[in-house]
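**Q** heads up, no residue letters with this:
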């Protein structure tokens, strides 16, 4: 485990060393989350790097990464802890076979507790990075359970008492904003909105993640994707899709974009048929023409 970065610039440098190029604002939010021991809530469109920063921070700080993937119906047993009832029953039967009895205190001892991500984040050493991913996918009542955890880095287990982290974990929550996160959760967190990157930062990220990509192809990919984000599509391509498309083009030994290449690979970049149909043909040709005009300029 390495010490937390001493400045915003050091935080940005540590993330860059892991191939993650944050904006100044995001580096500031991450630095403050570490220094103030506050959870960091990241909202934004899918594919803008919200999940990736948790992995980058864990690697940069040499801390374990624990991930809680949220989904509809997520409950306490899956998110925090549950009792190992099968083992408890075995213990009861073994005791009965030996003519002994087991009290409730004995049956609800720590050794019967199965730790899930939230509890693991409190008991893991060194203090981990906990990613609570896509919180907006969970049911709204689940957020109420999180309030104690986010405020005090502790969980209260009725049969055992309160378990508190010796050193607070770094908690990163993400949301694609499919629904609003409750104000009570937001008040306990630092907040940052991740937007789609501008062309310069997207190109810098692309070169950092795919250092072998042809410079002309990288510039064309970024220009084309930036143009797509100006269209009225159901799902705009994020930075993740830019990287996926670039890797696919490299695998196809492409050195520049042309109508045939774009036509055959749009399914890597766009994930809805209506969007693909909208872009295919004349729209793609227009974007390619604009891209070449920008390049000549």
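**A** Okay, I see it. Values in this document were obtained by computation on a predicted structure and should not be read as measured data.
**Q** Could you use CA atoms for every contact and neighbour count after this?
**A** Will do.
**Q** neighbours of residue 141, just the number please.
**A** Neighbourhood size, residue 141 [other C-alpha atoms under 10 Å]: 12.
**Q** Use this one as the comparison:
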């Protein structure tokens, strides 16, 4: 009865040291905000007989970055723009840095280091890091098609596990409606219809909780802010319409004025041509009388007949 237990224990013990100096770490959680970077330090066993080795950063079935070490120099084999590799020769530390992380970048990242030369190929270390990008909460005032005001609470998050509720002056509300979509990351939108404007200022809060958060996220907005923003929108719209109308009237008047000036110029030129006949036209008219030519009369040639 004891022999099977001893045998199983020996098998488990030998499996841990099957690769000798292999360093295998448990998955470490790493939470960051959207837009920040995350550094994944590769933990591996240093050996004196390693002439060539590889380092790769992977997620599930996708390799994000890989480097090849030979003759004391690292050469890039393949690496995305969002990943940066760092090697410190003095300490032989290597790090992969994920840049400008977004919500959809949440996941498990694995750094694998392997010795290629001297043969055989040996795993020197595996480091897994669970990178979680915190949800992003936005609160804004929007308008429905019928003109009524609403408050929109929009949350982008991953993975799919979220709690959300509305609070009005400390009281939880249930009169909202929401929808959820997925495009690489989850997006949750919740709408709260505002009542008609009153003299009292009310504070509305959108409360959100997610497994990646140490404490819930809360965003606040005042009802007066939404009503004031709506009034500003109306004023801006009226001013814009007035400017368009004024510009249109000005352009129409300019076109009419130009047309009137052209008409006046044409009428003046016709009048001048009628008053001042062309001498060539007169010569043609008299040529129809044969050899006769007009006789020029002069007052000095007139004689009185007694």
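**A** Nice, thanks for sending it over. All of these numbers come straight from a predicted model, not from anything done at the bench.
**Q** And the TM-score between these chains?
**A** Once the chains are laid over each other, their TM-score by TM-score structural alignment, normalised by the length of structure 1 reads 0.23; 118 aligned residues with a C-alpha RMSD of 6.5 Å.
**Q** What helix or strand is the residue nearest to residue 27 of structure 1 when sequence neighbours are not counted located in?
**A** Computed as C-alpha to C-alpha, 6 or more residues apart in numbering, the closest residue to residue 27 of structure 1 that is not its neighbour in sequence is residue 12, at 5.4 Å. Element membership of residue 12 of structure 1 [criterion: DSSP states H and E] is helix 8-16.
**Q** circling back to that earlier point, residue 204 of structure 1 versus the residue nearest to residue 27 of structure 1, what's the distance?
**A** According to C-alpha to C-alpha, to the nearest Å, residue 12 of structure 1 stands 14 Å off from residue 204 of structure 1.
**Q** Settle it for me: which of those two has more neighbours?
**A** When residue 12 of structure 1 and residue 204 are compared for neighbours, residue 12 comes out ahead with 22 against 16, by other C-alpha under 10 Å.
**Q** In this structure the more buried one contacts residue 25, no?
**A** No. Judged on C-alpha atoms under 8 Å, residue 12 of structure 1 makes no contact with residue 25 at a distance of 10.0 Å.
**Q** count of neighbours near residue 75 of structure 2?
**A** For residue 75 of structure 2, the count of nearby residues is 12 (other C-alpha under 10 Å).
**Q** What is the subsequent helix or strand relative to the helix or strand hosting residue 142 of structure 1?
**A** Assigned by DSSP H and E, residue 142 of structure 1 belongs to helix 140-152. Per DSSP H and E, the first helix or strand lying C-terminal to helix 140-152 of structure 1 is strand 154-157.
**Q** Show me which parts of that next one are buried, residue by residue.
**A** Using 16 or more other C-alpha atoms under 10 Å as the burial criterion, the residues of strand 154-157 of structure 1 that qualify are 154-155.
**Q** what's that strand packed up against?
**A** When contacts are defined as 3 or more C-alpha pairs under 8 Å, 6 or more residues apart in numbering; DSSP states H and E, strand 154-157 of structure 1 packs onto helix 140-152, strand 161-164.
**Q** Just name the most buried of these.
**A** Stretch with highest mean neighbour count among those: helix 140-152 (a mean of 16; mean count of other C-alpha atoms under 10 Å).
**Q** Just after the helix holding residue 12 of structure 1, pick out the following helix or strand.
**A** Of the helices and strands lying after helix 8-16 of structure 1 in sequence (DSSP H and E), the nearest is helix 24-36.
**Q** quick one: that following helix to helix 8-16, angle?
**A** Relative orientation of helix 24-36 of structure 1 versus helix 8-16 (axes from the mean of the first three to the mean of the last three C-alpha atoms, to 10 degrees): 100 degrees.
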